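> using only what follows, build the 3D model:
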Amino acid sequence: MVVREKFELELQELKDMLIELSACAAHSIRGSFEALEKQDMELALEIIERDERADLLEEEINEFAIQLITRQQPVAIDLRRIIAAIKIASDIERMADFGVNIAKAAIRIGEKPFIMPLTLYKEMHDVTLEMMNLSIQAFKDDDVVLARKIVFMDDKVDILYGQCMKELLKLSHENIQQVTQLSLIARFLERTADHTTNIAENIYYLVRGRYLDLND
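Down below sits the predicted model:
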């Protein structure tokens, strides 16, 4: 096998590891929100316990990427691809952490009745999860059009986050402990969307060699 072919296989292996990590993060966000909705403490604990896999994967990706840079001394788009992989892995791992944080908040709320409907939270969760799925698709396909779409989707999450906080302010006298946990959950979802936007911006840089200008 010639050197270039081996390098291409290694780049594909790096991509596959990122796809696996993104699946872990998506499972964490999806599962933790399901645990919240159903007030399922066992599911919440399962999400927390599974977080170790995401942490290990990020470490493996970083080590593999550094080995590639050291051995292959890549330039141009190959180097950008490896650097982008390191940055994207960090963002994905943080999203998995946010899933764990939501699960912990769900446990703190427990089985007490919700002080407000979770409608806005569910909508925020759905948009965020779609952004996560689209970001990994954009990464797999080097799709800058999809990357730009993801960046603009973040605006909807920001609006929903603002609506959640306004509703919680109206209820601040009801149950301060649950208000606190629900406000944290909204923040974790909003931050997840922000990290997804970071991924989209890194994909744009990977393909175009410059950062995304929203005025383009």
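
> going by C-alpha atoms from here, please, whenever you check contacts or count neighbours.
Will do.

> close enough to count as contact, Ala54 and Ala23?
No - with contact taken as Cα atoms under 8 Å, Ala54 and Ala23 are classed as non-touching, separated by 9.3 Å.

> now the helices for the protein?
In order along the chain, the chain carries the following helices (DSSP state H): 3-38, 41-49, 51-72, 76-109, 119-141, 144-170, 176-208.

> to compare with the earlier structure, here is another sequence to fold:
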Amino acid sequence: MPTRQKFDEDLEGLRLNILDLGKMVNQRIVLAVESLIKQDMEIAKTVIMGDLAVNELQAMIEEKCILIIATQQPFARDLRKVVAGFKISIYLERMGDLSVDIAKITVRIGEDQLIKPLLDIPRMTVLVEEMVNLGLQAYVQEDCKTAAEMAAIDDEIDEIYSSVFGELLGIMMKNPSQVTQANHLLFVCRFLERLGDYCTNIAEEIIYICTGKRLNLNE
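Prediction:
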């Protein structure tokens, strides 16, 4: 098999693995938040126990990237594709960890009555899900424009986080008995805000593939 053909096939395999990882992580984020909203311990435990599958797929992607660099010795844009793919897989694995953290908070809250309607958390989750889907689409198409536009969605997530932070802080000041759960919900919002940041990190890697330049979309 010609060297270039082998390299292209390896790159395509890498791209498909990253897409699978992204879809897996996106599903786990949605499930983790669903477990919290419904206070469903079984869904939460499913998310927690399923973290191994995410870790294993990320480890496989890492090995594949190392093998491609060692055997194909890519350069320029080809090398950027491999390096960016490796970093994207790391960001996705960390996002999977955050979904586990949200599910663990579901378990900690248990069946206690929620101190407020969970309206902001689902809104943040929808935006995170949109960012992940856009990021995967931009990665496959190497679409620099779509990747850059993801920063605006992250700004929306940050605005919601700031608003709910103030609301929960007010609850803690007025009702000391609700401090523990308010803290738990604050952590969930913080985790979702971090998920948005990781999505912008993924967008930065896509821009790097296209242009060879490093941008900071979180500024």
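
> list the contacts for the aligned partner of Ile176 of structure 1 in structure 2?
Residue correspondence, TM-score structural alignment: Ile176 of structure 1 in this structure matches Val179 in structure 2. The contact partners of Val179 of structure 2, taken as Cα atoms under 8 Å, 6 or more residues apart in numbering, are 171-172.

> if we use 10 Å, what do you get?
For Val179 of structure 2, the residues meeting the contact criterion (Cα atoms under 10 Å, 6 or more residues apart in numbering) are 115, 168-169, 171-173, 185.

> for the helices of structure 1, give me JSON lines that also has distance to Leu214 of structure 1.
Compiled in JSON lines, these are given as follows (distance: least, Cα to Cα, whole Å):
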{"stretch": "helix 3-38", "distance to Leu214 of structure 1": "25"}
{"stretch": "helix 41-49", "distance to Leu214 of structure 1": "36"}
{"stretch": "helix 51-72", "distance to Leu214 of structure 1": "29"}
{"stretch": "helix 76-109", "distance to Leu214 of structure 1": "20"}
{"stretch": "helix 119-141", "distance to Leu214 of structure 1": "17"}
{"stretch": "helix 144-170", "distance to Leu214 of structure 1": "8"}
{"stretch": "helix 176-208", "distance to Leu214 of structure 1": "10"}
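
> returning to what we had before: okay, Ala54 and Ala23 of structure 1: which has more neighbours?
A side-by-side neighbour count of Ala54 of structure 1 and Ala23, using other Cα atoms under 10 Å, places Ala54 first with 24 against 17.

> of the contacts of Val179 of structure 2, closest to Leu134 of structure 2?
For Leu134 of structure 2, the closest of the contacts of Val179 of structure 2 turns out to be Leu185, at 26.7 Å, with distances computed as Cα to Cα.

> excluding chain neighbours, give the residue nearest to Gly22 of structure 2 in space.
With sequence-adjacent residues excluded and distances taken as Cα to Cα, 6 or more residues apart in numbering, Gly22 of structure 2 is closest to Leu92, at 6.3 Å.

> would you mind finding the match for that neighbour in structure 1?
Matched across to structure 1, Leu92 of structure 2 falls on Ile92, judged by TM-score structural alignment.

> run a quick neighbour tally on the nearest residue to Met124 of structure 1 once chain neighbours are set aside.
What sits nearest to Met124 of structure 1 in space, not counting adjacent residues and going by Cα to Cα, 6+ apart, is Val157, at 5.7 Å. Other residues lying near Val157 of structure 1 total 26 when counted by other Cα under 10 Å.

> separation between Val157 of structure 1 and Thr70 of structure 1?
Counting by Cα to Cα, to the nearest Å, the separation of Val157 of structure 1 from Thr70 of structure 1 is 40 Å.
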